[in-house]
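Peer 1: only geometry, no sequence info:
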C-alpha cells in the first residue's frame, strides 16, 4: 500500500467498509418502499449533494422510463407550484451534517404537502433526522460512500420493479469498490502533484466534461477549487464548448478535460482534438485509465463519478492545498455568519 500524503488509507478503508455494512438496512428500506407505486422520483440536494444525486438520476433514466427529477433545495422552496410533487412521488435527500438550511426547508415543504421524505444523514440527533422517515445514518460522510448508498437504495428499488435484474451481483461486487478507489488515488497521486505544481496559481482554469462526468466536474470546480481553494474556474460542458468558450482558449489558459465512457465521449474527444492544437496547457484525465479489480466493466459508466471524486476531490485537491498554502477547511464566508 502506497503511503499518500495527507490521507489515512487505513481509515478510508474502514470508513468505506462501515458504509458497505449499511447494505442490509438500505435494502430493507428499498424493499419496504417497493410496496408502493411511484409515478416519479424526486432527489433533493444543495450544492455538492445536487451534484452527487445528478449522475445517479442520469443512470436511472437509462434503466426505465420513470421520471427522475433532481431539485436544488433553495430553488424548490421558492416554486409556487411543484407539479411533479404528488402523493405518488418518492422523495429522497441527503445531508451528512443534517443542518443544511435549504435542505431542511425543502423537506419541511414536502412534508407540509403530506409526502414523506426518505434519505441519509449523519446522526439521529441532527435536525434532518427528525424530518425524514426511516432515515439511514452514515456519519463518516464522503462523496465515495454517498454514491454507493444512493445507488444501493435506488438500484435495489429498480431491481424490485424489474428494471435492474443483476442487483445482487452488482451489490456483491461493490464490496471491492473501496480498495479500488484507494488504488486509483495511489495511481493518480504523482500526476496530481505535477498538475497542481504547474497550475495552482493560474488566474483562470477551464474544466470540461459531459454526461456522467459533468457533475463531478462541477463539484470539483465549485466545491473544491472555488470554495476550498479560492481558485477561479470556468466549468464548461463538452456540448457547449464550441459555442463560445473555445474563443478564450490560448496558451494562458489551462484546460482540464475530464473524459468519461458514456455515450457523450465523442463530444469529449472533439474538445480534446481542438485544445491540443490551440493551447499547450492541457490535462486530459480519462476514466478509461483506471481499471477496476473485482468489478465488471459493465458497471464502469455508473461508477465513473466515483473515480473522479477519488482522484480530483481528494488527491488533486490535496496538492492544490499544499501549493497554495490554503487550508481545505478554511472559509471566508461559507457558514461563517448569516447571509
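Peer 2: On my side now, so go ahead. Remember, predicted model here, so these are calculated numbers, not experimental data. Residues are numbered from 1 along each chain as shown.

Peer 1: contacts and neighbour counts: CA atoms only from here.
Peer 2: Noted.

Peer 1: And the helices in this protein, which stretches?
Peer 2: 9-20, 23-33, 48-63, 73-76, 101-112, 143-160, 167-173, 177-199, 214-219, 265-278, 300-308, 317-324 (DSSP state H).

Peer 1: In TSV: the ones you listed, plus distance to residue 288.
Peer 2: Shown next, in TSV, are the helices of the chain (distance: least, CA to CA, whole Å):
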stretch	distance to residue 288
helix 9-20	23
helix 23-33	28
helix 48-63	18
helix 73-76	34
helix 101-112	35
helix 143-160	18
helix 167-173	19
helix 177-199	12
helix 214-219	16
helix 265-278	11
helix 300-308	9
helix 317-324	21
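
Peer 1: Turn those into JSON lines, columns for mean neighbour count and distance to residue 126.
Peer 2: Listed next are the helices of the chain as JSON lines, based on neighbours: other CA atoms under 10 Å; distance: least, CA to CA, whole Å:
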{"stretch": "helix 9-20", "mean neighbour count": "17", "distance to residue 126": "19"}
{"stretch": "helix 23-33", "mean neighbour count": "16", "distance to residue 126": "20"}
{"stretch": "helix 48-63", "mean neighbour count": "20", "distance to residue 126": "17"}
{"stretch": "helix 73-76", "mean neighbour count": "18", "distance to residue 126": "18"}
{"stretch": "helix 101-112", "mean neighbour count": "18", "distance to residue 126": "11"}
{"stretch": "helix 143-160", "mean neighbour count": "21", "distance to residue 126": "18"}
{"stretch": "helix 167-173", "mean neighbour count": "15", "distance to residue 126": "29"}
{"stretch": "helix 177-199", "mean neighbour count": "19", "distance to residue 126": "27"}
{"stretch": "helix 214-219", "mean neighbour count": "24", "distance to residue 126": "25"}
{"stretch": "helix 265-278", "mean neighbour count": "16", "distance to residue 126": "41"}
{"stretch": "helix 300-308", "mean neighbour count": "23", "distance to residue 126": "27"}
{"stretch": "helix 317-324", "mean neighbour count": "20", "distance to residue 126": "28"}
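
Peer 1: hold the first one in mind and look at this next one:
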C-alpha cells in the first residue's frame, strides 16, 4: 500500500477512536454497495456494534434515527460522482456522523462531501483491482480492530499485500472453467445466481452489474437460505444456475440448495470458495480473504459470456446516454 493511502486510513482510524462509535452504516449504489456489504458482514459477525447497508437514496429518504455523532458512515462510488451517494454523504455529515468516502477520484464530489477520504489510483493503473481491494479491506479490518480489538485483524492487514498475487493465481486457476461456462451458456436468456453469507453480495453484484447491466441477461440473486421458500419452484432441467458455494458458517445452506438444483437441472455451475488458492494466508484467516478473491473469479465468468456472445461488457442502452 502506498504511504498516502496508509496515511488516509490512519486518519480515519484516529477519528473513529475519538468518536466512541456506536453503529456503522455502509452507503452506496450498485456494485459499490455490494463491495461495502462485506464490511457490514464482518462487523455484524465479529462485533456487538450494529451495522447496516443502505442504497444511497433510501438512506436519505428513510432517515435512520440511529445516525448521529457516534455513527460511522462509509460511502463508496468508483467515479465519485454518483449523485445519490454524494447527497447521502452530505446528509450524513449534516447529522453529525463521521463520514468516510472511498473513490478513485480524490477530488470527486463524493470525496469533497465527506469529512475523510480513502482513494485508490485505479485510473492510472497504479493500484488496479488488487490495490483497490487491499485498500478497502485494510480500512475495514482496522475499523474492526477499533470496535473489537483482536490480534487476528492485525494479521489480516499484514497479509493483505498478498492479495494481488493471489488474485492472479486464482484467475489462472479458474480461467478454463469460466471459458467453458461462457461457451455452454452463450445463448441463455436467463441465468440465476445463488449464494449466502458474505457471498450473497457477490451474487448480487454478478447478477445486477454483470449479467443484467453489462450483458443484458435476465437474472436474480437468490439467497441459498431462501431458495426453498419460493424460488426453487422455477428449477427445471434447462434452467441455468451459477452457485457460489461459500466457506464459513453458511456453507451448509449452499450445499442444501446445490444438492437440489443438481438433481433437477442439467445446467449448474459451481464456484467452490474452498478450492480457491490461499497460498501464504494463515489457516484461521482464510474466511476473511475469500470475499476479497471471489470478485475477480466471478468476473471471469462474465468475461467469458461476453466473449462467446459477442456482447462487450462496455455496451449500454441507457447508462451514460441520457438523464434518468
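Peer 2: Alright, I've got the coordinates. Owing to the predicted nature of the structure, the values given are computational and were not obtained by experimental measurement.

Peer 1: closest one to residue 293 of the first structure among the helices of the first structure?
Peer 2: Evaluated with CA to CA, the helices of the first structure place helix 177-199 nearest to residue 293 of the first structure, the distance being 6.7 Å.

Peer 1: So which bit of the second structure is the closest one matched to?
Peer 2: Aligned by TM-score structural alignment, helix 177-199 of the first structure corresponds to residues 163-185 of the second structure.

Peer 1: Check stretch 271-278 of the first structure too.
Peer 2: Stretch 271-278 of the first structure maps onto residues 257-264 of the second structure, going by TM-score structural alignment.

Peer 1: if we can go back for a sec, the helices of the first structure: which one's closest to residue 238 of the first structure?
Peer 2: helix 265-278 (5.7 Å).

Peer 1: quick one on the thing from earlier: residue 245 of the first structure: which of the helices of the first structure is closest?
Peer 2: For the helices of the first structure, the distance to residue 245 of the first structure is smallest for helix 265-278, at 10.8 Å, taking CA to CA.

Peer 1: name the helices or strands packed onto that closest one?
Peer 2: Under the contact criterion of 3 or more CA pairs under 8 Å, 6 or more residues apart in numbering; DSSP states H and E, helix 265-278 of the first structure touches strand 255-259, strand 282-286.

Peer 1: Give me the contacts around the match of helix 177-199 of the first structure.
Peer 2: Contact partners of stretch 163-185 of the second structure, identified using CA atoms under 8 Å, 6 or more residues apart in numbering, comprise 129-131, 133-134, 240, 269, 276-279, 292-293, 296-297, 300-308.

Peer 1: Quick check: chain neighbours aside, which residue is closest to the aligned residue in the first structure for residue 217 of the second structure?
Peer 2: Alignment note: residue 217 of the second structure maps to residue 231 in the first structure; criterion TM-score structural alignment. Leaving aside its chain neighbours, residue 231 of the first structure sits nearest to residue 225 (5.1 Å; criterion: CA to CA, 6 or more residues apart in numbering).

Peer 1: returning to what we had before: thought the match of residue 217 of the second structure was touching residue 204?
Peer 2: Yes - at 7.4 Å, residue 231 of the first structure and residue 204 qualify as touching, with contact defined as CA atoms under 8 Å.

Peer 1: More neighbours: which of those two?
Peer 2: Taking neighbours as other CA atoms under 10 Å, residue 231 of the first structure and residue 204 compare with residue 231 leading, 19 against 16.

Peer 1: list the contacts for that one?
Peer 2: Residues near residue 231 of the first structure by CA under 8 Å, 6+ apart: 201, 203-205, 225.
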